[in-house]
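**Q** this one's structure only:
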């Protein structure tokens, strides 16, 4: 018997869609009827009844609540998952929740009933979102997409709002004295490597769930990972999508946040959230190991030349989206005799020293565009060498089309909605967005094409969406550079470097450039190198494939089992950090309490021997 089916990626929305004439009362009644059937199926562990809740094109995305893993399960595989996991999850107490069910219609020919609900599992509280469409074989409604995710751990109350700590009157020590004592004597249960937004938000989530952590960072100040990058850097996502967990940015904040301003806020966040952070600190690789018998990490930290050793249950690596080290191509012939400056984009600070000189930027994605514009604005004669096509959309038209966050939104609700659609289904949304954005950006894109810039619609015609999830590159949100390429201010060359001479760069088409500085905006070596540097060769070898989508469209490795024992790797933008930090913290807390259990992965299901993996 086949236990797992590899299902082709969906290519179109279902033909059956909810009629737009439904009243709010009818919408709620349909949602409540489906929720009643869902509860009946899960409480009785009836796999067949659970499968019947879905349309033929249906998908079930579960994040930990039922599978203790991240799964996006196509209809053909749902019955097997239900048969194996419903009796383990023991879901119950299903209730339709706020926001109220609605009839949603993102496109003229696409409409469905969207409903939020809550329920309980053997691990803790959970939430769900379902998109319902009419059944083609009966008079009821079935799930086009079901999303379920763990939201709390049994016996653990998040210390926020009415559950916040009380504080005290008439303390014997000043606040500064007590905080300094906590920082110097942190007694961590979890060590977090990396003090950027991801690391700090995981620390904040753990603290609110009663777990002590210590964040270590190599830089001198919290926020230096943003503060010390090139001076012109600003965020390309609007401020209202980037709020930090528990602490939104002020309503006076600019929509497009300068990196230095963000750095200062992150430093303030660590202070205000009372997170224990050691800067100028690193893991001593040779004195750090996981004891498989005790299920504990023994971690030695070098803090300004002094060593400290801690025994902790978990590690979290939050060392940035690139992973590894700045990646330069293998040396080209003659590069060793080139007398001008060569740097990686990670080491570029600003273009102020290059006025009147020639700058060559290798690459044509986000960093390359930002750096090319920086050179141009500082008076350098700038050329960009494009080696492969790039997806371009303007911030003005593109971000407003694809970004689900709006000013004043409840970010957590939008976070959940963003996670609710499996990425393989989400492709269908972006295939619709791309032509719409292209039409709005037509003048800009025509200008780029006329200048010789190579454009494309992104992987599978999905714009930036698959590019970022599969390769974390290949696109640029235009924040000002593209018009300067279109009008010739910044020159564009296509092709590859053939060789260097003493003072020139010769391309494979025979073109000769004479730059005073060459900046390689060519990415990073990868996450495995980061693990090798921090934890050593053995753990690097055991690490699972990281980043890119697995067969079900889930990101490999991040915020889930990465192959390194009791270790979570958390990466991603600010807009994703609120959810990622919470789902990571919940898994750590559940594991510490012995509630998470074995993960029901694709490989476990595929083996057909699930009983061997049960606790």
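**A** Nice, thanks for sending it over. Since this is a predicted model, take the numbers as computed values, not measurements.
**Q** Could you use CA atoms for every contact and neighbour count after this?
**A** Noted.
**Q** all strands for the stretch 1-150 of the chain, in order.
**A** Taking DSSP state E, counting those that start in this stretch to define them, one finds strands in the stretch 1-150 of the chain at 54-63, 70-74, 92-107, 110-120, 125-134, 141-150.
**Q** and of the ones you listed, who's closest to residue 470?
**A** Across the strands of the stretch 1-150 of the chain, residue 470 has its closest neighbour in strand 70-74 (16.1 Å, Cα to Cα).
**Q** just checking, next helix/strand downstream of the helix or strand encompassing residue 426?
**A** According to DSSP states H and E, residue 426 maps onto helix 423-440. Sequence-wise, the next helix or strand downstream of helix 423-440 (DSSP H and E) is helix 442-450.
**Q** and that next one, what other elements does it pack with?
**A** Packing partners of helix 442-450 (3 or more Cα pairs under 8 Å, 6 or more residues apart in numbering; DSSP states H and E): helix 482-486.
**Q** Pull the distance from the helix it packs on to the chain's centre.
**A** Distance of helix 482-486 from its chain centroid, counting by Cα atoms, centre = their mean, to the nearest Å, is 29 Å.
**Q** Could you export the strands of the stretch 1-150 of the chain as CSV, including mean neighbour count?
**A** Output for the strands of the stretch 1-150 of the chain, formatted as CSV (neighbours: other Cα atoms under 10 Å):
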stretch, mean neighbour count
strand 54-63, 22
strand 70-74, 25
strand 92-107, 16
strand 110-120, 23
strand 125-134, 24
strand 141-150, 26
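**Q** Indicate which one of those is closest to residue 236.
**A** Comparing those by Cα to Cα, strand 92-107 comes nearest, at 23.9 Å.
**Q** sorry, back to before: would you tell me which of the strands of the stretch 1-150 of the chain gets closest to residue 445?
**A** Closest of the strands of the stretch 1-150 of the chain to residue 445 is strand 92-107, at 24.3 Å (criterion: Cα to Cα).
**Q** Select, out of the strands of the stretch 1-150 of the chain, the one closest to residue 336.
**A** strand 70-74 (47.1 Å).
**Q** Next, the angle strand 141-150 makes with the closest one.
**A** 170 degrees (axes from the mean of the first three to the mean of the last three Cα atoms, to 10 degrees).
**Q** before we move on, the earlier item: distance to residue 25 added to the strands of the stretch 1-150 of the chain, as CSV?
**A** Shown next, in CSV, are the strands of the stretch 1-150 of the chain (distance: least, Cα to Cα, whole Å):
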stretch, distance to residue 25
strand 54-63, 23
strand 70-74, 30
strand 92-107, 9
strand 110-120, 12
strand 125-134, 15
strand 141-150, 15
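**Q** mind checking how far the helix holding residue 426 is from the chain centre?
**A** 19 Å.
**Q** here's the one I want to compare it with:
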């Protein structure tokens, strides 16, 4: 435990998770509300979240670091796509630079959180290495991500139990795995598979990616082309401008793909076809059935994925699996693929709040039945915020919009002498709104998780998040009263109230 004595159990704000979202929220809190006490509880024994968990070869960002990084401590390298260990170091350096690391309590796993309407604070039950512990908070920020760290998404792969080689899920990659000279089959076609293939191909005898359906893969140069601006402008101005350029160009590209899907398909086809070796056709291996950005578009920095295919040590098969055998697998075309290692890159199992049970006055809240208020708070849940980023832009942009909203809300509560804020869905509104998915992707791992994710609607403050520029405007200037119920009371810091 860093920076706290064992008796330190009361805080104004508790942040769940010491990943990039939690560190960002901590900075906003201590910068905007320096008099408030806070702590970060982290289930693992180090910070970094995703970037501490995943250890598979080539793990990297699938968003540019100029927008995925912190706005207050910009990514200062020239490469927009970075390896996982560099991102983790960047997060750690940021936490140390701003003293955030002193407020992290490691090996503190939240098991359940209960809001008391009588006392107007949260009681958080913690598992601290097998020892039960309780922490109280006036406000809680769930920055624990959106997927299960302990269980991957289960995929039905017929006959997998027959395989006599190694079966590995990327989420639990053995750091000592030696795949040199081995035949590797990757099952899946998402960002993880597309990252793994070129990296495994450097040592493996052969790597084959078996996909049920293809995805769009866009090659981008992994370097910033704005060297002239960097030379001319002051460093701080340059980083702000660079960040805004990437925000705008990413947004415009998304809108272009959505507005002109056929033309976008043609452009992506042309770019992919020009990088494929002659023996691998574009159709069916790189021609998805969906339009660009109906699922997340995968990025290949410097075209490393296509380079591996051209070098002849990697290949792609688009088919369904008939059965897994002792020494490989057979696809429904009749072809048999030998394998020493099978990697099931079949997706993530989604969850909210790190799997913790959440209740109000002892009554459990079914998160999957509640609407998200402006993408930041949950219907009927007082003084709690959930950090949900974007599926079509950098996650951290959404995380920062949420953090800035929370600090503004806390300031408003104090100014107005209020003690709690709870989003409420009015009866008349409930009769009019229509449900919409919270995440605007039709990827399998998203659609199968709809029952555990909060709801969104077609109107009002219950609409799903759209884009950063709109959301940051709401975070800093939007209405705090629309469909929000407030509790009167002396808004004082929790520690002062209880002690």
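**A** Structure received. Just so you know, these numbers come straight off a predicted model, no measurement behind them.
**Q** TM-score of the superposed pair?
**A** Once superposed, chain against chain, the TM-score is 0.68 (TM-score structural alignment, normalised by the length of structure 2); 412 aligned residues with a Cα RMSD of 4.4 Å.
**Q** ok so, going back, which positions in the helix holding residue 426 of structure 1 come out as buried?
**A** Neighbour-count burial for helix 423-440 of structure 1 flags 423-431, 433-434, 437-438 (criterion: 16 or more other Cα atoms under 10 Å).
**Q** OK, contacts around residue 526 of structure 1?
**A** Residue 526 of structure 1 makes contacts with 322-325, as judged by Cα atoms under 8 Å, 6 or more residues apart in numbering.
**Q** switch to 7 Å and redo it
**A** By Cα atoms under 7 Å, 6 or more residues apart in numbering, the contact list for residue 526 of structure 1 reads 322-324.
**Q** What is the nearest of the residues you listed to residue 210 of structure 1?
**A** Nearest to residue 210 of structure 1 among these: residue 323, at 29.8 Å, using Cα to Cα.
**Q** Could you give the number of residues near the closest one?
**A** 19 (other Cα atoms under 10 Å).
**Q** check contacts around it.
**A** 524-527, 530.
**Q** tell me the secondary structure for it?
**A** coil (DSSP: H, G, I helix; E, B strand; the rest coil).
**Q** follow-up on the earlier one: out of the strands of the stretch 1-150 of structure 1, flag the one nearest residue 24 of structure 1.
**A** Residue 24 of structure 1 sits nearest to strand 92-107 of all the strands of the stretch 1-150 of structure 1, at 7.0 Å, using Cα to Cα.
**Q** which residues touch that closest one?
**A** With Cα under 7 Å, 6+ apart, strand 92-107 of structure 1 has contacts from 24, 27-28, 31-32, 35, 39, 43, 111-121.
**Q** Trace residue 309 of structure 1 over to structure 2, please.
**A** By TM-score structural alignment, residue 309 of structure 1 lines up with residue 134 in structure 2.
**Q** Leaving out sequence neighbours, find the closest residue to that match.
**A** residue 125 (4.7 Å; Cα to Cα, 6 or more residues apart in numbering).
**Q** check which helix or strand covers the residue lying farthest from the centre of structure 2.
**A** Taking Cα atoms, centre = their mean, the residue of structure 2 most remote from its mean C-alpha position is residue 334, at 37.9 Å. Using DSSP H and E, residue 334 of structure 2 falls within no helix or strand.
**Q** Show me what it aligns to in structure 1.
**A** That one, residue 334 of structure 2, aligns with residue 510 by TM-score structural alignment.
**Q** Residue 78 of structure 1 -> structure 2?
**A** Residue 78 of structure 1 maps onto nothing in structure 2, by TM-score structural alignment.
**Q** circling back to that earlier point, distance to residue 406 of structure 1 for the contacts of residue 323 of structure 1 - can I get that in CSV?
**A** Conversion of these to CSV gives the following (distance: Cα to Cα, whole Å):
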residue, distance to residue 406 of structure 1
524, 32
525, 35
526, 33
527, 33
530, 35
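**Q** Reformat those residues as CSV; add secondary structure and distance to residue 147 of structure 1.
**A** Supplementary listing: those in CSV, determined by DSSP: H, G, I helix; E, B strand; the rest coil; distance: Cα to Cα, whole Å:
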residue, secondary structure, distance to residue 147 of structure 1
524, strand, 33
525, coil, 34
526, coil, 30
527, helix, 29
530, helix, 32
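**Q** follow-up on the earlier one: which one of the buried residues of helix 423-440 of structure 1 is nearest to residue 539 of structure 1?
**A** Once Cα to Cα is applied, the member of these that ends up nearest residue 539 of structure 1 is residue 423, at 29.1 Å.
**Q** what's the neighbour count on the aligned partner of residue 90 of structure 2 in structure 1?
**A** Matched to structure 1 by TM-score structural alignment, residue 90 of structure 2 sits across from residue 265. By the criterion of other Cα under 10 Å, residue 265 of structure 1 has 16 neighbours.
**Q** Where does residue 265 of structure 1 fall, secondary structure wise?
**A** helix 259-272.
**Q** mean per-residue distance, that helix to structure 2?
**A** With mean Cα distance after the TM-score superposition for structure 1, helix 259-272 of structure 1 departs from structure 2 by a mean of 1.6 Å once superposed.
**Q** how far is that helix from where the chain is centred?
**A** 20 Å.
**Q** Just checking, which helix or strand succeeds it along the chain?
**A** strand 277-278.
**Q** That following strand maps to which residues in structure 2?
**A** The aligned range for strand 277-278 of structure 1 in structure 2 is 104-105, by TM-score structural alignment.
**Q** who's in contact with the matching stretch?
**A** 1-2, 39-42.
**Q** how about the host helix or strand of residue 178 of structure 1: buried residues?
**A** Assigned by DSSP H and E, residue 178 of structure 1 belongs to helix 175-184. For helix 175-184 of structure 1, the neighbour count (16+ other Cα under 10 Å) marks residue 179 as buried.
**Q** Check stretch 43-57 of structure 2 too.
**A** Of all the residues in stretch 43-57 of structure 2, those buried under the rule 16+ other Cα under 10 Å are 43-44, 46-57.
**Q** That one: how far from the chain's middle?
**A** Offset of stretch 43-57 of structure 2 from its chain centre (Cα atoms, centre = their mean): 13 Å.
**Q** Including distance to residue 244 of structure 1, could the buried residues of helix 423-440 of structure 1 go into a markdown table?
**A** As requested, the buried residues of helix 423-440 of structure 1 are exported to a markdown table (distance: Cα to Cα, whole Å):
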| residue | distance to residue 244 of structure 1 |
| --- | --- |
| 423 | 24 |
| 424 | 27 |
| 425 | 28 |
| 426 | 25 |
| 427 | 27 |
| 428 | 29 |
| 429 | 27 |
| 430 | 26 |
| 431 | 30 |
| 433 | 27 |
| 434 | 29 |
| 437 | 29 |
| 438 | 32 |
